[in-house]
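Novice: quick check, what structure comes out for this input:
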Amino acid sequence: MSVPKEHMMPMLDASMKKPSSRIRMIDGIYALILLAGASYAYVIYSAAMGSYGSGTLWGAALGLAFLGWL
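Specialist: Reported below is the predicted structural model:
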């Protein structure tokens, strides 16, 4: 007795979701690493430039980290 095709599709969908969720987890870790690197670069370069109080470098660092995450 063969299994109907409708019953096989959910199993295929469940097996396809596992690698995707693993990739999203790795992607989230990568985003945290990018954000930490951007924060470190902001502190170092803004201290060297004397613009620690202005948020322009911080905004640029966050923007680049977000774009790297996409």
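Novice: all contacts plus neighbour counts: C-alpha atoms, from now on.
Specialist: Noted.
Novice: just the strands in this protein please.
Specialist: With DSSP state E as the definition, the chain shows no strands.
Novice: longest helix anywhere in it?
Specialist: Assignment by DSSP state H gives helix 5-49 as the longest helix of the chain.
Novice: which other helices and strands contact that helix?
Specialist: Helices and strands touching helix 5-49, by 3 or more CA pairs under 8 Å, 6 or more residues apart in numbering; DSSP states H and E, are helix 56-69.
Novice: list the helices and strands the helix it packs on packs on?
Specialist: For helix 56-69, the elements it packs on are helix 5-49, judged by 3+ CA pairs under 8 Å, 6+ apart.
Novice: and for comparison, fold this next one:
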Amino acid sequence: MADSRQADKFVIRLPGGMRDRIGAAAVAQHTSMNSVIIQALESYLDGQEHQKILLEALSEKLERLEEA
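Specialist: Predicted coordinates for the structure are as follows:
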């Protein structure tokens, strides 16, 4: 993992209460708030990619059914 001084940084404004929710999740998981946020972003992005693949497969299947 990169040294935190060399890692990409991004400032974000959170809606009210979200910082507390992230903090509580970090305490429950015995990790940092940063780790919780990174895990959530990775999960979301992986899910988006998975959804894209499924939709493309469904679209191809529908095209084949319409041709038949």
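Novice: TM-score them against each other, please.
Specialist: After superposition, the two chains reach a TM-score (TM-score structural alignment, normalised by the length of the second structure) of 0.51; 40 aligned residues with a CA RMSD of 2.0 Å.
Novice: hmm, back to that, tell me the angle of the longest helix of the first structure relative to helix 56-69?
Specialist: Orientation check (axes from the mean of the first three to the mean of the last three CA atoms, to 10 degrees): helix 5-49 of the first structure against helix 56-69 gives 160 degrees.
Novice: check the offset of helix 5-49 of the first structure from the chain's centre.
Specialist: 4 Å (CA atoms, centre = their mean, to the nearest Å).
Novice: same question, stretch 27-38 of the second structure
Specialist: 14 Å.
Novice: first to last residue in it, what's the distance?
Specialist: Terminal residues of stretch 27-38 of the second structure lie 15 Å apart, using CA to CA, to the nearest Å.
Novice: which outside residues touch that stretch?
Specialist: I22, G23, A25, A26 (CA atoms under 8 Å, 6 or more residues apart in numbering).
Novice: where's the first one relative to I37 of the second structure, distance?
Specialist: If I follow you right, that is I22 of the second structure. Using CA to CA, we find I22 of the second structure at a distance of 7 Å from I37 of the second structure.
Novice: how about G23 of the second structure: what's its closest non-neighbour residue?
Specialist: Closest residue to G23 of the second structure apart from its sequence neighbours, by CA to CA, 6 or more residues apart in numbering: M33 at 5.7 Å.
Novice: tabulate the contacts of stretch 27-38 of the second structure (CSV), appending distance to L55 of the second structure and neighbour count.
Specialist: Converted to CSV, these look like this (distance: CA to CA, whole Å; neighbours: other CA atoms under 10 Å):
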residue, distance to L55 of the second structure, neighbour count
I22, 31, 17
G23, 35, 18
A25, 32, 16
A26, 33, 17
